[in-house]
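**Student:** Fold the following.
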Amino acid sequence: MPNDDVPTTARPTRPRRPGDTAPVRPRDVPTALRFRDDRRTAVERRRRRGELVRRRRGRYFPPVADDGGVALRRERTVLQLVGAVASTLRTDFVFSHETAALLHGLSHYRLGEQVHVSQAWKPPARPSGRQLRRHPVDVPPGDRTLVGGRPVTTLERTLVDCARSLPGDRSLVIADSALRAGADRRRVDRVLAEAAGRPGVRRARRIVALADARAESPGESLVRWHLDEHGFAPPDLAVPVLTEVGTCWVDLGWPDRRVGIEFDGAVKYSGGTYGDPSRRLVAEKRRHDALVEAGWIILRLVWADLTDPARLVDRVSRALASAEVRR
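**Tutor:** Predicted coordinates:
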């Protein structure tokens, strides 16, 4: 996976105990500059200077900052589109699907560039443009909420909508994040049951069954997706291992084989809220050594490993085979 696809949501500081929810921060939606006749000359001048870009008819924003990689720039662009759509639609609507996940502040992977809204009426035959996807669905009041004052589908409805409509890897990242943020599994099951017979429900059932609040990062979700795709027994998550340095929590693993997988995002070695990078490296080395001395085989994965799922699967297969010989 190219670095540009790395999600912008970082993993929480280790260790987080199983069952903890991870508060999410709703995304901020920028306010559009609305075109008016008395602003025509000024707006056109600023457009020519590159100070404004048009996202929808009559709705302008400053250019997205060219920093943070492709994924972050795409997120900022979509949020501007959300602001433009929110200020132009006049009929009853609710932000839904991947757009709702973004507004809730959930983790995402390879975010699409369309804004999704659900409306109870079928949209007119004329196209809404490539940037807006209308879903002719009547979202009941119990599946609606407000985020930043804007109508958005609930965490549970968002999880199911994404699981029905997105590829498995992308939807599992959102599903894990939704559960981590506090989505109620019983409500998820209810929304899924109400969707019986509709497109994507079979796929959604698989995602809901795989989803786990204990997954701490999109990387862990993607590793589990690849393992499930290749028929591996589901690994446990947040596995406690007693070592000489205390209890260490392994991201993913098979305790009966004493094989574990640690997914390392480079962000935790970059300072900031994670502290001094050199101290983090020393602490991780000590922790890794303690796990090995406790009899565990530990595979360390980074984002680059997800570019080659076949190699990833081979590494896991060999580790499990070695553990079987050792038993």
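**Student:** Please count neighbours and contacts with C-alpha atoms only from this point.
**Tutor:** Fine.
**Student:** now the helices for the stretch 201-327 of the chain?
**Tutor:** For the stretch 201-327 of the chain, the helices defined by DSSP state H, counting those that start in this stretch occupy 201-210, 218-229, 277-293, 309-326.
**Student:** Tell me which of those helices sits most buried.
**Tutor:** Ranked by mean neighbour count, these are led by helix 218-229 with a mean of 21 (mean count of other C-alpha atoms under 10 Å).
**Student:** isn't residue 263 right up against residue 218?
**Tutor:** No. Counting by C-alpha atoms under 8 Å, residue 263 does not reach residue 218; the two are 9.6 Å apart.
**Student:** Let me have the helices of the stretch 201-327 of the chain in a markdown table, extended by distance to residue 56.
**Tutor:** Formatted as a markdown table, those follow (distance: least, C-alpha to C-alpha, whole Å):
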| stretch | distance to residue 56 |
| --- | --- |
| helix 201-210 | 32 |
| helix 218-229 | 31 |
| helix 277-293 | 43 |
| helix 309-326 | 39 |
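**Student:** Of all these, which one is nearest residue 127?
**Tutor:** helix 201-210 (27.0 Å; C-alpha to C-alpha).
**Student:** Work out the gap between the closest one and the centre of the chain.
**Tutor:** The chain centre lies 16 Å from the centre of helix 201-210; the measure is C-alpha atoms, centre = their mean, to the nearest Å.
**Student:** That helix vs helix 218-229, what angle?
**Tutor:** 120 degrees (axes from the mean of the first three to the mean of the last three C-alpha atoms, to 10 degrees).
**Student:** Now do helix 201-210: everything it contacts.
**Tutor:** Contacting residues not belonging to helix 201-210 are listed as 160, 163-164, 168, 171-172, 175, 192, 195 [C-alpha atoms under 8 Å, 6 or more residues apart in numbering].
**Student:** one more to put side by side:
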Amino acid sequence: MPNQRAALVRRQHGLITAQAALDAGLERFEIAELLRSREWAKVRRGVYIDAEQWAGAEKWREQPLIEVRAAHLTLRRPHVFSHDSAALIHGLPLLRDDSRLVHVTRAGVTGSRRRNGIMQHGAAYTDDDVAQVGGLQALGIGRTALDICREHGYGAGLVACDAALRHGVPRSELLEIAGSMHHWPDITAGRAAVADADPGAESAGESMARILVKELQIGDPTTQFPVRRPNGKTAWLDLLVGCHAFEFDGRTKYRNVADGGVARRDAEAVVWEEKEREIDVLAQGLGVSRITWRDFWGAGRVAARTRLRREAELTAQRHGTVPPRELLAYAARMADARRQRLLIATAPDRLILPAR
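**Tutor:** Reported below is the predicted structural model:
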């Protein structure tokens, strides 16, 4: 690609519009040939990307964010990104959404309307509600969390509100935002999610696991409970009720960072470490249950409730319902470390600034 076109792509995060390509000297038949030969991929009408870059982008976060940027290049009217699109921009976890809609909020629009893969929402906002992230304007984290509650319901909303607290948004701010939406549609789910939010959920799966565990009605789970291992390390349990721990296992735990996961070693090493960790936890007088994504939906959820309740009851029979004193004492000593663990520092390359 000539230098001029390459410079255009670099400035637009690997994207190029049809008009920019024409202005840079390409003919329409050349654009068609680049698409036909699969050297370029079409992100949306009139916006293209290098096909290898698109194929290498992670399906559930990187590709949707590319689609958000592509929409930004085509939208002519003033807008801010909101809902799921704002969550992607801020790096908030989302429940999987197959719709792949780009969400924007615009002043002066009545209701919501969907066109060409873009959902336009009409809702009031002020300049103070808008943040600049990576060259895009998006509604802030707190507002985004409440919008997701109203759009997708309690489960998705709890995932967003948990993450908002973990990103340092005070619960009082979430309550204030929810209060300002008093007469807005579906805000009841938002108020419930804010009340139940806990920054101890480190992923969407852990938030969903907490909802599932609460349905067992065996007690309120404590998030990120610390257990000291014989090797001196600390095992941070996802959820603990009495003497029973519940651990969420997502595939990203075992997938290498280069493939969109969080593992920095091969899968065998990660699995072995997990096994040793569980052995150490069991030796402390605790029981352990494993929860996966399939336990959250349909018949799988019904079966999971039966299994998890039975496993927790067996633990109560063996060890009682109150953790050993030494575990509680260690947890008290680790209180400051736990508080630090629950907050995510904003990375320098994701600096959030007021849009003004």
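**Student:** care to give me the TM-score?
**Tutor:** The TM-score (TM-score structural alignment, normalised by the length of the first structure) is 0.79; 294 aligned residues with a C-alpha RMSD of 2.9 Å.
**Student:** sorry, back to before: for residue 48 of the first structure, which of the helices of the stretch 201-327 of the first structure is the nearest?
**Tutor:** That would be helix 218-229 among the helices of the stretch 201-327 of the first structure, by C-alpha to C-alpha, at 39.3 Å.
**Student:** roughly how far out does the closest one sit from the chain middle?
**Tutor:** Counting by C-alpha atoms, centre = their mean, helix 218-229 of the first structure is centred 13 Å from the centre of its parent chain.
**Student:** Report the outermost residue of the first structure with respect to its centre.
**Tutor:** Here the centre of the first structure is the reference, and by C-alpha atoms, centre = their mean the most remote residue is residue 38, at 42.0 Å.
**Student:** Residue 44 of the first structure is nearest to which of the helices of the stretch 201-327 of the first structure?
**Tutor:** helix 218-229 (41.3 Å).
**Student:** in the superposed pair, what's the mean gap between that closest one and the second structure?
**Tutor:** Aligned to the second structure and superposed, helix 218-229 of the first structure gives a mean residue distance of 2.2 Å (mean C-alpha distance after the TM-score superposition for the first structure).
**Student:** just the angle between that helix and helix 309-326, please?
**Tutor:** 70 degrees.
**Student:** ok, residues contacting helix 218-229 of the first structure?
**Tutor:** In contact with helix 218-229 of the first structure (C-alpha under 8 Å, 6+ apart) are residues 7, 9, 107-109, 168-169, 172-173, 176-177, 215, 234-235, 251-252, 263, 265, 302-303, 306, 309, 313.
**Student:** follow-up on the earlier one: tell me which of the contacts of helix 201-210 of the first structure fall in strands.
**Tutor:** When DSSP state E is applied, the contacts of helix 201-210 of the first structure are split such that none fall in strands.
**Student:** got TSV for those, with neighbour count and distance to residue 288 of the first structure too?
**Tutor:** Putting the contacts of helix 201-210 of the first structure into TSV (neighbours: other C-alpha atoms under 10 Å; distance: C-alpha to C-alpha, whole Å) gives the following:
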residue	neighbour count	distance to residue 288 of the first structure
160	26	37
163	30	35
164	24	38
168	20	31
171	29	31
172	30	28
175	31	29
192	23	41
195	16	45
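**Student:** Need the counterpart of residue 163 of the second structure in the first structure.
**Tutor:** Following TM-score structural alignment, the counterpart assigned to residue 163 of the second structure within the first structure is residue 177.
**Student:** Quick check: the gap between its match and residue 208 of the first structure.
**Tutor:** Residue 177 of the first structure sits 12 Å away from residue 208 of the first structure, going by C-alpha to C-alpha, to the nearest Å.
**Student:** separation between the equivalent of residue 119 of the second structure over in the first structure and residue 173 of the first structure?
**Tutor:** Taking TM-score structural alignment for the superposition, residue 119 of the second structure sits opposite residue 133 in the first structure. Counting by C-alpha to C-alpha, the gap from residue 133 of the first structure to residue 173 of the first structure is 21 Å.
**Student:** circling back: how many neighbours does the match of residue 119 of the second structure have?
**Tutor:** 15 (other C-alpha atoms under 10 Å).
**Student:** Spatially, and excluding backbone neighbours, which residue is closest to it.
**Tutor:** With sequence-adjacent residues excluded and distances taken as C-alpha to C-alpha, 6 or more residues apart in numbering, residue 133 of the first structure is closest to residue 116, at 4.8 Å.
**Student:** Same question for residue 76 of the first structure.
**Tutor:** Nearest in space to residue 76 of the first structure, with sequence neighbours left out and distances taken as C-alpha to C-alpha, 6+ apart, is residue 64 at 6.5 Å.
**Student:** Tell me, how many residues neighbour the one you found?
**Tutor:** Using other C-alpha under 10 Å, residue 64 of the first structure has 15 neighbouring residues.
**Student:** do residue 122 of the first structure as well
**Tutor:** Residue 122 of the first structure has 12 nearby residues by other C-alpha under 10 Å.
**Student:** Tell me who's in contact with the corresponding residue of the second structure for it.
**Tutor:** Counting by TM-score structural alignment, residue 122 of the first structure corresponds to residue 109 in the second structure. For residue 109 of the second structure, the contact set (C-alpha under 8 Å, 6+ apart) comprises 120-123.
**Student:** Would you mind confirming that residue 68 of the second structure is in contact with residue 86?
**Tutor:** No. Assessed by C-alpha under 8 Å, residue 68 of the second structure is found out of contact with residue 86, at 9.1 Å.
**Student:** Pick out whichever of these two has more residues nearby.
**Tutor:** Using other C-alpha under 10 Å, the more surrounded residue of residue 68 of the second structure and residue 86 is residue 86, with 30 against 25.
**Student:** Mind telling me what that one corresponds to in the first structure?
**Tutor:** Taking TM-score structural alignment, residue 86 of the second structure has residue 100 as its aligned residue in the first structure.
**Student:** Not counting sequence-adjacent ones, nearest residue to its match?
**Tutor:** residue 152 (5.7 Å).
**Student:** how about the counterpart of that neighbour in the second structure, secondary structure?
**Tutor:** Aligned counterpart of residue 152 of the first structure in the second structure: residue 138 (TM-score structural alignment). Under DSSP: H, G, I helix; E, B strand; the rest coil, residue 138 of the second structure falls in the strand class.
**Student:** roughly how far apart are residue 138 of the second structure and residue 164 of the second structure?
**Tutor:** For residue 138 of the second structure, the distance to residue 164 of the second structure equals 15 Å [C-alpha to C-alpha].
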